[in-house]
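Asker: my questions concern the predicted model and sequence given below.
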Amino acid sequence: MTSTSLGTAQDRLDALDWAELAGELDEFGSALTSRPVLAPDECRSVAALYDDAARFRSTVDMARYRFGRGQYRYFGHPLPEPVRELRAAFYPRLLPIARSWARRLNRPAPWPDDLGTWLEHCHAAGQTRPAPILLRYGPGDWNALHRDLYGELVFPLQVVIGLDEPGVDYRGGEFLMTEQRPRAQSRGFATTLTRGHALVFTTRDRPVRSVRGWANGPMRHGVSTVRTGRRHTLGLVFHDAE
């Protein structure tokens, strides 16, 4: 990762208020960092990787599969250095939240202390393809509400990082989440991704208090229509794909 005043990936994440982020995740299923985790020049460098097809294992045209409109690309091995470093640095910070959610929902918590061992478990289960993605949207592009579940083994949290400046490089393109509530209408959230900042969000649900203790609140995420310009984001998924 490029040396900047932000320090190493670990330094950047150490500077975040993780108690506050955990509280927001508990309440809303997502939380935006108050500080950037990538500097502007790093954001530009990561976004520019999109044009280097050799970096990726596959490209998805969303319109073809009726996922929305636009494109995203799955990184291949080896992952670019900033992607690898951020993924490894986020995992141990997210792990206590993942385990806490599993306890409340009375679910197994199969995630070991380090990312490398967890990925070995994924590979042993047939999930061998890297899941971090780089997304590019232009005018009129959007992403339907979905979940990123790529096999039996799932890490319950993931991260998306804005690589362009909203209101300058593009308009629209807000990150969307919906929560399905029991016996009630669904609730929606919209977040503008400030360049370099990371949004941590649930992969599929969050613990919700109920009269009987805790229940799961199913959630999905997507992206609103980009009105003008071009929007790039980096997605960090912590389980690999089949």
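Answerer: Here it is on my side, so go on. Numbers count the residues shown, from 1 in each chain.
Asker: okay, CA-based contacts and neighbour counts for the rest of this
Answerer: Noted.
Asker: so the nearest residue to Asp205 once chain neighbours are set aside: helix, strand or coil?
Answerer: Leaving out its chain neighbours, the residue that sits closest to Asp205 by CA to CA, 6 or more residues apart in numbering is Pro218, at 4.2 Å. With DSSP: H, G, I helix; E, B strand; the rest coil as the basis, Pro218 sits in strand.
Asker: Pro218 and Pro207 touch, don't they?
Answerer: No - using CA atoms under 8 Å, Pro218 is not in contact with Pro207, being 9.0 Å away.
Asker: that's a strand at Leu79, yeah?
Answerer: No - Leu79: not assigned to a strand; according to three-state DSSP it is coil.
Asker: could you measure from it over to Leu236?
Answerer: Distance of Leu79 to Leu236, given as CA to CA, to the nearest Å: 11 Å.
Asker: the more surrounded of these two?
Answerer: Leu236 (25 against 15; other CA atoms under 10 Å).
Asker: and the residue nearest to Asp205, how many neighbours?
Answerer: Pro218, neighbours per other CA under 10 Å, totals 20.
Asker: kindly report the same for the one 10 residues further on.
Answerer: One way to gauge burial is a neighbour count; for Thr228, by other CA under 10 Å, it gives 18.
Asker: flag every buried residue along the helix or strand where it lies.
Answerer: Taking DSSP states H and E as the definition, Thr228 sits inside strand 226-229. Within strand 226-229, the residues that count as buried by 16 or more other CA atoms under 10 Å are Val226, Arg227, Thr228, Gly229.
Asker: which helices and strands sit right next to the helix or strand following that strand?
Answerer: Reading on from strand 226-229 to the C-terminus, the next helix or strand found by DSSP H and E is strand 231-236. If contacts are counted by 3 or more CA pairs under 8 Å, 6 or more residues apart in numbering; DSSP states H and E, strand 231-236 sits against helix 40-48, strand 133-137, strand 157-162.
Asker: what about versus this one:
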Amino acid sequence: MNPLLTAVPAGNDLAPPAPESGIDAADWQAVEDKVGRDGFAVLPALLTPAQCAEIAAYFAEEARFRSRIVMERYAFGRGEYKYFRYPLPPLVARLREALYPRLAPVANRWHGLLRLDGRFPATHAEFRAICHAAGQQRPTPLLLRYQPGDYCCLHQDLYGEHVFPFQVIFLLDEPGRDFGGGELLLTQSNPRHAGRAEVVPLRQGDAVVLAVNYHPAASARGCYRANVRHGVSRLHWGRRHALGIIFHDAK
């Protein structure tokens, strides 16, 4: 059993489990420890295959999105993604609202360790109001689609003055069945050690909590920032969809 998730008793077989139940059941101390050490932590099977299919199908519904980005035009890689518009689809909104209060206390502890000003409020509604007051009013949850030959360059998702230090990515298709290649990649670098890269193992319905730009790394004099970037390796065959939950909005 994955140590980051506690088993949840089976409920009504006819009703899909609410994603909040898996979020509530996760071992968030283990998540905090792993993200602080490695820059990421996997939460297995937060979404059912049916929920994954529902979200992936949104890609064809243009009315749900505020913009479409073709990565090759901006030298981001190859592939495309779309930013949702407000109001978000109910399932996407629920995931954002349920994950934020679990991560906000960790974000505040990180700011304390790094001696950074500012603390994050308890609810996402409060944090969204702060973003909007600063002119960051465009929603940032996004849906990505990769086809053969597509990839995403290493990057950080920063959209303005107010940056929440975590994001969550959900894999919506099954590796080896729906696509080949297309691994999620994570790199870490800092002035004290040589950089390293890691493949993040994901299955359909899994979520990964990522550090958006850096995480605190311990030293003899306290903590310093270890920079984190993520991307996606080249897809060899099939089609890969992913949902990105970013908590700060964009200007």
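Answerer: On my side now, so go ahead. Fair warning: this is a prediction, and the values are worked out from it, not measured in the lab.
Asker: circling back to that earlier point, nearest to Glu179 of the first structure, of the helices and strands packed on strand 231-236 of the first structure?
Answerer: strand 157-162 (15.1 Å; CA to CA).
Asker: for the residue nearest the centre of the first structure, which residues are in contact?
Answerer: The centroid of the first structure falls nearest to Val159 when counting by CA atoms, centre = their mean (2.6 Å). Val159 of the first structure is in contact with Ala198, Leu199, Val200, Phe201, Gly235, Leu236, Val237, counting by CA atoms under 8 Å, 6 or more residues apart in numbering.
Asker: where along the stretch 101-250 of the second structure do the helices fall?
Answerer: 124-133 (DSSP state H, counting those that start in this stretch).
Asker: mind listing the strands for it?
Answerer: 142-146, 151-155, 166-171, 179-181, 184-190, 193-200, 207-211, 214-219, 222-232, 235-238, 240-246 (DSSP state E, counting those that start in this stretch).
Asker: now the first one on the first structure. Mean distance?
Answerer: When the first structure is overlaid, strand 142-146 of the second structure sits 0.2 Å from its aligned residues on average, using mean CA distance after the TM-score superposition for the first structure.
Asker: distance from that strand to the middle of the chain?
Answerer: Here the centre of strand 142-146 of the second structure is set off from its chain's centre by 12 Å, with CA atoms, centre = their mean, to the nearest Å.
Asker: what span of the first structure lines up against it?
Answerer: Mapped onto the first structure using TM-score structural alignment, strand 142-146 of the second structure spans residues 133-137.
Asker: list of residues touching that stretch?
Answerer: 47, 50, 69-75, 226, 230-236.
Asker: cool, stretch 49-66 of the first structure as well?
Answerer: Here stretch 49-66 of the first structure makes contact (CA under 8 Å, 6+ apart) with 68-77, 79-80, 134, 136, 143.
Asker: and the residues you listed, which is closest to Val154 of the first structure?
Answerer: For those, the nearest to Val154 of the first structure is Tyr74 (17.1 Å; CA to CA).
Asker: number of nearby residues for the closest one?
Answerer: Quick note: Tyr74 of the first structure (other CA under 10 Å) scores 20 neighbours.
Asker: make sure it is indeed in a strand.
Answerer: Yes - using three-state DSSP, the assignment for Tyr74 of the first structure is a strand.
Asker: how much space between it and Arg147 of the first structure?
Answerer: From Tyr74 of the first structure across to Arg147 of the first structure, the span is 16 Å (CA to CA).
Asker: okay, the contacts of Val159 of the first structure in CSV with distance to Asn106 of the first structure next?
Answerer: As requested, the contacts of Val159 of the first structure are exported to CSV (distance: CA to CA, whole Å):
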residue, distance to Asn106 of the first structure
Ala198, 28
Leu199, 26
Val200, 22
Phe201, 20
Gly235, 28
Leu236, 26
Val237, 23
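Asker: contacts only, for the residue opposite Cys131 of the second structure in the first structure once aligned.
Answerer: Alignment note (TM-score structural alignment): Cys131 of the second structure maps to Cys122 of the first structure. Taking CA under 8 Å, 6+ apart, we find Cys122 of the first structure in contact with Thr128, Leu153, His239, Asp240, Ala241.
Asker: residue in the second structure paired with the third one?
Answerer: Counting by TM-score structural alignment, His239 of the first structure lines up with His248 in the second structure.
Asker: what number of residues lie near its match?
Answerer: There are 29 residues near His248 of the second structure, going by other CA under 10 Å.
Asker: isn't it up against Arg128?
Answerer: Yes - counting by CA under 8 Å, His248 of the second structure does reach Arg128; the two are 6.8 Å apart.
Asker: return the set of buried residues in stretch 221-232 of the second structure.
Answerer: Cys223, Tyr224, Arg225, Ala226, Asn227, Val228, Arg229, His230, Gly231, Val232.
Asker: list the contacts for the alignment partner in the first structure of the first one?
Answerer: The reference is to Cys223 of the second structure. In the first structure, Cys223 of the second structure lines up with Trp214, judged by TM-score structural alignment. Taking CA under 8 Å, 6+ apart, we find Trp214 of the first structure in contact with Arg104, Leu105, Pro207, Val208.
Asker: keep only those that stay in contact in the second structure.
Answerer: Among those, the ones still in contact in the second structure (both residues aligned by TM-score structural alignment, their matches' CA atoms under 8 Å) are Arg104, Leu105, Pro207, Val208.
Asker: ranking by neighbours, what's the top pick from the residues you listed?
Answerer: When neighbours are counted by other CA under 10 Å, Pro207 leads these with 21 neighbours.
Asker: now do the contacts for it.
Answerer: By CA under 8 Å, 6+ apart, the contact list for Pro207 of the first structure reads Asp26, Trp101, Arg104, Leu105, Trp214, Ala215, Asn216, Gly217.
Asker: quick revisit: contacts for the strand holding Thr228 of the first structure?
Answerer: Tyr137, Gly138, Pro139, Gly140, Asp141, Trp142, Asp169, Tyr170, Arg171, Gly172, Gly173, Glu174.
Asker: hmm, try it at 6 Å
Answerer: Contacts with strand 226-229 of the first structure, where a contact means CA atoms under 6 Å, 6 or more residues apart in numbering, come from Gly138, Pro139, Gly140, Asp141, Asp169, Tyr170, Arg171, Gly172, Gly173.
Asker: returning to what we had before: and the contacts of Cys122 of the first structure, which two are furthest apart?
Answerer: Longest span within those, CA to CA: Thr128 and Leu153, 11.4 Å.
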